[in-house]
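**Q** Sequence unavailable; structure follows:
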């Protein structure tokens, strides 16, 4: 063999050798097969995958891609379990266990800012009851339809409908709601950090009609924008305004309000995150366009930032906070910002409501996973939607702190404008249908102690 022929053969085979090397280091997705989605449309599932048919994935990235896909699917709250399998023939199998989506049931609800506050009096007057019907995966398209008939402490009759994807590319969504709300009782003042109520026996303290429309834009997997416009027409009893002259500027509230929220959500499991981060920015303008009646206005911004870390083995750390700044408000109760409602409170101060013009809350949690997530099978239950229960337990220690600027009602509430700090220990249980149960022992800087039961993740 002469030298020219040798070089010709060598360079002829080089592209083939390079192709073989590349094909061994990548995975080509030839097709995607979904299994177990008896209700959910396949396009809803494919929307959550970071790959599609004919995509090429580096072999070194497959584990990360699988983890991302499974987390995205679980965070839709449509599935108990999601397993993504890359098969050798290029077929990707998505194995899913769907949840139960239809919930027609009677309910009882405690109309207090937290469960422990209600336990002090255990008043049945603060209990709301009614019929709640919801479909969490209406038509198999991840739409949500809710109908509510509520009576007791508060009365409400209404509906809401949410469609996350109205366009072919599944980026735009809408939601609407409407209803009637009224109550014989209402919180109308705050003194020494205790909300003061007003009650009428034979008539409503307030009643009104509300409706809203919102549009959502989802960019990629993790960023969402939501703009909502809401209308309400609420009437307040004359005797309420006589008893609490600082409650509102008039007996009729009628107008438009606006809300805008942008979110970036990179948490591994939204109901109880262990790894990742979350950030949002919100702008609220209540009473932006008054049509009639009083002119109570409240304009404020609010932002959350949270970070979740795995330290080592079963140890995890989380830190996060919320900052709220009031841009414009008046001196009435309706236009006052409070710390102490929803999840906006410093642990150790679960019994206090603190009025503030601006506030910041910082939370820290160090936790240890004493029982890793286990799947408990219930043999007497046949359906897969209920017979496999995921269960995990964590013990934790925490430290919270908060700052506030004095605003309305500061004179009769001494904690307004004060630095707050609280710490303690707790145990958390996480189970299916996104349920979280937390039992915490707390202490604050004034050496006040308490045991609190909570139903959401701490951060």
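**A** Here it is on my side, so go on. Since we're looking at a predicted model, the values are computed, not measured.
**Q** Going by C-alpha atoms from here, please, whenever you check contacts or count neighbours.
**A** Fine.
**Q** Touching stretch 221-235 from outside, list them.
**A** 48, 72, 206-218, 251-266 (Cα atoms under 8 Å, 6 or more residues apart in numbering).
**Q** Alongside the first one, take a look at this:
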């Protein structure tokens, strides 16, 4: 695609630096084109019409102090020594800028075509890297959401997890990710994850490894009246221990399509007291659950921002087989489908809609595999206080959003580090409507109020998208049972 003589990294020799300055000077004097980079690429020709086509001679990258240039070049949908229609080329640059930003390695990305002739350009990619090593203190609620903790658990501070999380999001400059979590409190856990997106020169194949251990002294045994029932014994013994490990293979054939194959092992031990209270916690005799599992997942991801999308689409299908070779403890198949669409209406309005479906093939599952509305990411706004469990689930979420604030605060006079001296802030007003259905083949009497029936919820909210794509949502929602409440969450709804 690109040759060594055509592609250059951030270490540009003196003669190339001189050449770039000459190009800039020539553009200024001739006023042929002025290309401004903000949210999109625009041009202002002095001649009546822009060129019909354009050819890329070379590609330059600056600002990538840590990140290898190959990681950025992998996202480009154009090559050198090839003619492109000018309008089409601008669309390609806009899409490539968004793909590079979605690597989540940079705070800012600019792609600028520099004219060296009437139909020839050189491409300058300018990036502003993020801070890649992010240690943080864990202080978070163990419950499903804030409303669950505030209302159902009576603001119990013992239900808080605390510890240390360390994320290294660019270990060797090739977008490798290393995560370590050491956690105490309501759930004690240790989690280590390492992922390498590309292990080959063509950058199509990747690998990831994960090891997780956790134990709990208070666990959810079942649900009654569509709310979780928790149990802790008087002596505060550990009630559940879980050890799991997994290896994942990734294949990225095209820019937006990913294939994942995961093989893993899980061992769950529970205190015999748990089976005395809920004999159906596992679906077999004994207080340990051991199984291998195999999972395949396909993802088509063409969102403009994976943290909070306003344009594009996401399609994901996953099939998981629990129990491989030995199926005494479990023999189950789970299927799930996610289809989200994000439609821009104008520069300030967009509409987001998402459909999710989960299916278990068997009538009964161990409680550790229970799914339903109320467990992330499946929820209907207005039912955040409930868990609606079953073997089949359908949820359709919708939001009409209006962006009423989009600013970036320059605090370089306080913080000189480039990774932290600009604070972006976007605020959206959202009108929401969600609806869905959970089918419980067992028709558990104490949960029939909300299972096997059509449910919907609606309301208004304010979404805040801030530093490093952090999301915070404030919403007031009502459901078709006439119940209303105020909720807030720390991630995008879909």
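**A** Right, received. Where do you want to start? The shown structure was predicted, so the numbers you read here are calculated from the model rather than taken from an experiment.
**Q** Quick check: TM-score for this pair?
**A** Overlay of the two chains. TM-score (TM-score structural alignment, normalised by the length of the first structure): 0.91; 434 aligned residues with a Cα RMSD of 1.7 Å.
**Q** hang on, the earlier thing: let's see which of the contacts of stretch 221-235 of the first structure end up in strands.
**A** 206-218, 252-265 (DSSP state E).
**Q** which stretches of the stretch 251-400 of the second structure form strands?
**A** 257-270, 288-301, 312-322, 332-344, 349-360, 371-373, 388-390, 392-410 (DSSP state E, counting those that start in this stretch).
**Q** What is the mean deviation of the first one from its aligned residues in the first structure?
**A** Using mean Cα distance after the TM-score superposition for the first structure, strand 257-270 of the second structure ends up 1.0 Å from its aligned counterpart in the first structure, as a mean over the superposed pairs.
**Q** Now do the same for residue 202 of the second structure: helix, strand or coil?
**A** coil (DSSP: H, G, I helix; E, B strand; the rest coil).
**Q** Now do the same for it: its match in the first structure.
**A** Mapped onto the first structure by TM-score structural alignment, residue 202 of the second structure lines up with residue 169.
**Q** again with residue 146 of the second structure
**A** Residue 146 of the second structure maps onto residue 115 in the first structure, by TM-score structural alignment.
**Q** Count the neighbours of the residue lying closest to that match once chain neighbours are set aside for me.
**A** Nearest non-adjacent residue to residue 115 of the first structure, counting by Cα to Cα, 6 or more residues apart in numbering: residue 453, 6.6 Å away. Residue 453 of the first structure has 15 neighbours, counted by other Cα atoms under 10 Å.
**Q** For residue 453 of the first structure, which three-state class applies?
**A** Look at residue 453 of the first structure: counting by three-state DSSP, its state is strand.
**Q** ok so, going back, could you dump the strands of the stretch 251-400 of the second structure into a markdown table and include mean neighbour count and distance to residue 468 of the second structure?
**A** Formatted as a markdown table, the strands of the stretch 251-400 of the second structure follow (neighbours: other Cα atoms under 10 Å; distance: least, Cα to Cα, whole Å):
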| stretch | mean neighbour count | distance to residue 468 of the second structure |
| --- | --- | --- |
| strand 257-270 | 18 | 24 |
| strand 288-301 | 18 | 20 |
| strand 312-322 | 18 | 20 |
| strand 332-344 | 18 | 21 |
| strand 349-360 | 20 | 22 |
| strand 371-373 | 24 | 29 |
| strand 388-390 | 27 | 33 |
| strand 392-410 | 18 | 12 |
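**Q** Take these and lay them out in CSV including distance to residue 165 of the second structure.
**A** Formatted as CSV, the strands of the stretch 251-400 of the second structure follow (distance: least, Cα to Cα, whole Å):
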stretch, distance to residue 165 of the second structure
strand 257-270, 23
strand 288-301, 27
strand 312-322, 28
strand 332-344, 29
strand 349-360, 30
strand 371-373, 27
strand 388-390, 31
strand 392-410, 28
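**Q** measure the match of residue 202 of the second structure to residue 440 of the first structure for me?
**A** 45 Å (Cα to Cα, to the nearest Å).
**Q** Pull up the aligned stretch in the first structure for stretch 170-182 of the second structure.
**A** By TM-score structural alignment, stretch 170-182 of the second structure lines up with residues 137-149 in the first structure.
**Q** and the counterpart of residue 493 of the second structure in the first structure, what does it touch?
**A** The alignment partner of residue 493 of the second structure in the first structure, by TM-score structural alignment, is residue 458. Residue 458 of the first structure makes contact with residue 365, according to Cα under 8 Å, 6+ apart.
**Q** can I assume residue 458 of the first structure sits in a helix?
**A** No: with three-state DSSP as the criterion, residue 458 of the first structure is located in coil rather than a helix.
**Q** Can you give me the separation between it and residue 413 of the first structure?
**A** For residue 458 of the first structure relative to residue 413 of the first structure (Cα to Cα), the value is 26 Å.
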